[in-house]
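Engineer: here are the coordinates; sequence isn't available:
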């Protein structure tokens, strides 16, 4: 009999955990034909929560020790660390990644499993049909992010795709061969390849609680994604440098010719200072791009663990 592991990263999700567990159990119980030869288990990841999330895991583990397991970090390491920990510790023949807030509908699990088993796919991902209920400014920046990263990266990322997916053991093992510290899972899932299809679903509200992703956190996450999967920003910085070098050469030639032909001095200190400030700003911008890449290299060379486990059951 094959097994299916459900990886569920959590950060301050105390109100949603029991609701999530009961909902998934009901979905599996209502489709005995699909799951008749599948044993399932849960691997919850406590990403340094400050509420009673860990106690909720302990209660479920005590009640269902055979199917509920958890890993608790020593502090908050971020969602990517939680996903990495889940993939490294999951033992199922099939591995699903889900959010605990039920915005990833568990009702899709039977269909995802059927597609992998009957149509020989290695991965079934999910994507939202729309972003109903989301602030317009957030939706605009999300669309812009996907447009930018798919322009600058060789790895194409499906717009509105979720981390929610079901994968075969072969694909999970391939992902685990990527040891990098700086991770962007959506990009990694696509980078390893394998035969993948996507299911669409309508956007749904959280089952309880509030999102822990601020606009600024999402913006930083998008910058990290672009840096992790493209060197185009470095090329842009190089082109900007070449452009301004060319402009400066033309300006110098113009000033020299003007002096030789007309003999008048160059005036306009205010405009000169403005140009210097502008060029200085462009230089700092380009240095910031380079510094971002150097910072990533610095973190990689430290060889620090992605997370530290404090408790495990």
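Structural biologist: Perfect, I can see it now. No experiment lies behind these values; they were computed from the predicted model shown.
Engineer: switch to C-alpha atoms for all contacts and neighbour counts from now on
Structural biologist: Noted.
Engineer: Excluding covalently adjacent residues, which one is nearest to the spatially most central residue of the chain?
Structural biologist: By Cα atoms, centre = their mean, the mean C-alpha position of the chain lies nearest to residue 184, the distance being 4.3 Å. For residue 184, ignoring the flanking residues on the chain, the nearest one in space by Cα to Cα, 6 or more residues apart in numbering is residue 225 at 5.6 Å.
Engineer: from the middle of its chain, how far away would the strand or helix carrying the one you found be?
Structural biologist: Using DSSP states H and E, residue 225 falls within helix 215-229. For helix 215-229, the separation from the chain centroid amounts to 8 Å (computed by Cα atoms, centre = their mean, to the nearest Å).
Engineer: Now do it: which elements does it pack against?
Structural biologist: When contacts are defined as 3 or more Cα pairs under 8 Å, 6 or more residues apart in numbering; DSSP states H and E, helix 215-229 sits against helix 136-152.
Engineer: Quick check: buried residues in the helix it packs on?
Structural biologist: 139, 142, 145, 146, 149, 150, 152 (16 or more other Cα atoms under 10 Å).
Engineer: try this one next to it:
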């Protein structure tokens, strides 16, 4: 019997877990099992150090369906990227899907995704939102700006509005697991490994329960991780800014000297000097900050710390 492994990261999602399981099982029973009876479901729920009753819900669900439901519980919150990696490590299916537990990733797309792999012979069938209905305007603006920016500066193209929700073959997952980097940006990694990929668009869905745990600052930080992990262009931009600032400073000094010789300088050059110092100092700090981001990530990679620590799994 072949398997479809469903990887489900969970962080404080006690209300969503049973609803998610019921929704996916319904799609499996009514559509997937009818068309592909040789496939059975395998669930891997990853508890990312939740502080509510998420772990208890997972244990209850695993007791109810011991044959198909499995879980890994982290010793603390390591983040969604670590949870995805843990799920990929534990999944044993020939087909592996990544889904959010809040049902913003519609399970109804799974049969179409399976058809894309089993009948159209794609290696990855991903999903993307065709609209951002219900999302704050400012968040939508910065999201679109991020995809536009990273695709201009990176050699790895990331599909605009792509979700982590995707179905992959075992070969793709093995390739992803061969990249055990500590600083992970899965959207970029899934694109970087290549393979024949198809995207399915769908309208935005609201969460089935609870509230999002991604704040605007979290999303900004996540975007910066993606840019730094998949492009060295910010370092080149920092060098370019340094050169431009140096040239501007030379012209500014020539202007100040000529003005002083012709008109005199009753303030003895203090305002112009401070302006130049502040400009150069700000640019230097900005460039050092960019460099520090890269050095910091290299520092974490060199430590060889585990991506996650499992407290309990079944």
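Structural biologist: Yes, it's here. This one's a predicted model, so the numbers in the text were calculated from it and none came from an experiment.
Engineer: What does the TM-score come to for these two?
Structural biologist: The TM-score (TM-score structural alignment, normalised by the length of structure 1) is 0.96; 312 aligned residues with a Cα RMSD of 1.6 Å.
Engineer: helix/strand/coil for the residue mapped onto residue 36 of structure 1 from structure 2?
Structural biologist: Using TM-score structural alignment, the partner of residue 36 of structure 1 in structure 2 is residue 37. Under DSSP: H, G, I helix; E, B strand; the rest coil, residue 37 of structure 2 falls in the coil class.
Engineer: what's the average per-residue distance for the helix ranked longest in structure 1 once overlaid on structure 2?
Structural biologist: Ranked by residue count under DSSP state H, the longest helix found in structure 1 is helix 269-302. Superposed on structure 2, helix 269-302 of structure 1 shows a mean distance of 1.0 Å to its aligned residues (mean Cα distance after the TM-score superposition for structure 1).
Engineer: where's the match of residue 36 of structure 1 relative to residue 135 of structure 2, distance?
Structural biologist: Distance, residue 37 of structure 2 to residue 135 of structure 2, by Cα to Cα, to the nearest Å: 38 Å.
Engineer: got a list of contacts for stretch 264-281 of structure 1?
Structural biologist: 244, 255, 258, 259 (Cα atoms under 8 Å, 6 or more residues apart in numbering).
Engineer: element containing residue 3 of structure 2, please.
Structural biologist: With DSSP H and E as the test, residue 3 of structure 2 turns up in strand 2-10.
Engineer: that older thread, what comes up buried for the longest helix of structure 1?
Structural biologist: 282, 283, 286, 289, 292, 293.
Engineer: Just give me the neighbour total for the residue nearest to the last one when sequence neighbours are not counted.
Structural biologist: By the measure of Cα to Cα, 6+ apart, the closest residue to residue 293 of structure 1 outside its immediate chain neighbours is residue 227, 6.9 Å from it. As a burial measure, the neighbour count of residue 227 of structure 1 was computed by other Cα atoms under 10 Å and equals 22.
Engineer: Would you enumerate the residues in contact with residue 227 of structure 1?
Structural biologist: Counted by Cα under 8 Å, 6+ apart, residue 227 of structure 1 has contacts 233, 292, 293.
Engineer: For structure 2, which segments count as helices?
Structural biologist: Counting by DSSP H, the helices of structure 2 are 16-27, 33-35, 54-64, 80-90, 110-118, 137-153, 170-177, 186-192, 216-229, 233-263, 270-303.
Engineer: Compile those into TSV and extend it with columns for distance to residue 7 of structure 2.
Structural biologist: What follows is these, written out as TSV (distance: least, Cα to Cα, whole Å):
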stretch	distance to residue 7 of structure 2
helix 16-27	12
helix 33-35	19
helix 54-64	13
helix 80-90	5
helix 110-118	13
helix 137-153	25
helix 170-177	12
helix 186-192	13
helix 216-229	20
helix 233-263	33
helix 270-303	25
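Engineer: quick one, what contacts residue 9 of structure 2?
Structural biologist: 45, 46, 47, 48, 80, 83, 84, 87, 99, 100, 101.
Engineer: now do 7 Å
Structural biologist: 45, 46, 47, 48, 80, 83, 84, 100, 101 (Cα atoms under 7 Å, 6 or more residues apart in numbering).
Engineer: ok, residue 21 of structure 1 to residue 252 of structure 1 distance?
Structural biologist: Taking Cα to Cα, one finds residue 21 of structure 1 at 70 Å from residue 252 of structure 1.
Engineer: tell me, how many neighbours does residue 54 of structure 1 end up with?
Structural biologist: 25.
Engineer: Just give me the closest of the contacts of residue 9 of structure 2 to residue 64 of structure 2.
Structural biologist: Of all those, residue 64 of structure 2 sits closest to residue 45, with 14.2 Å by Cα to Cα.
Engineer: what's near enough to touch the closest one?
Structural biologist: Here residue 45 of structure 2 is in contact with 7, 8, 9, 10, 70, 71, 72 (Cα under 7 Å, 6+ apart).
Engineer: switch the cut-off to 8 Å
Structural biologist: Residue 45 of structure 2 touches 7, 8, 9, 10, 58, 69, 70, 71, 72, 87, counting by Cα under 8 Å, 6+ apart.
Engineer: Can you convert the residues you listed into JSON lines and add a column each for distance to residue 299 of structure 2?
Structural biologist: As requested, the contacts of residue 45 of structure 2 are exported to JSON lines (distance: Cα to Cα, whole Å):
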{"residue": "7", "distance to residue 299 of structure 2": "30"}
{"residue": "8", "distance to residue 299 of structure 2": "30"}
{"residue": "9", "distance to residue 299 of structure 2": "27"}
{"residue": "10", "distance to residue 299 of structure 2": "28"}
{"residue": "58", "distance to residue 299 of structure 2": "35"}
{"residue": "69", "distance to residue 299 of structure 2": "37"}
{"residue": "70", "distance to residue 299 of structure 2": "34"}
{"residue": "71", "distance to residue 299 of structure 2": "31"}
{"residue": "72", "distance to residue 299 of structure 2": "28"}
{"residue": "87", "distance to residue 299 of structure 2": "26"}
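Engineer: For these, which entry has the maximal number of neighbours?
Structural biologist: Going by other Cα under 10 Å, residue 7 tops those with 28 neighbours.
Engineer: I'd say that residue and residue 95 touch.
Structural biologist: No - under the criterion of Cα atoms under 8 Å, residue 7 of structure 2 is not in contact with residue 95, lying 10.9 Å apart.
Engineer: Dump the buried residues of helix 269-302 of structure 1 into TSV; add distance to residue 161 of structure 1 as well.
Structural biologist: Shown next, in TSV, are these (distance: Cα to Cα, whole Å):
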residue	distance to residue 161 of structure 1
282	34
283	36
286	31
289	27
292	26
293	26
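Engineer: Between which two of the residues you listed is the distance greatest?
Structural biologist: Farthest apart among those by Cα to Cα are 282 and 293. That separation is 17.3 Å.
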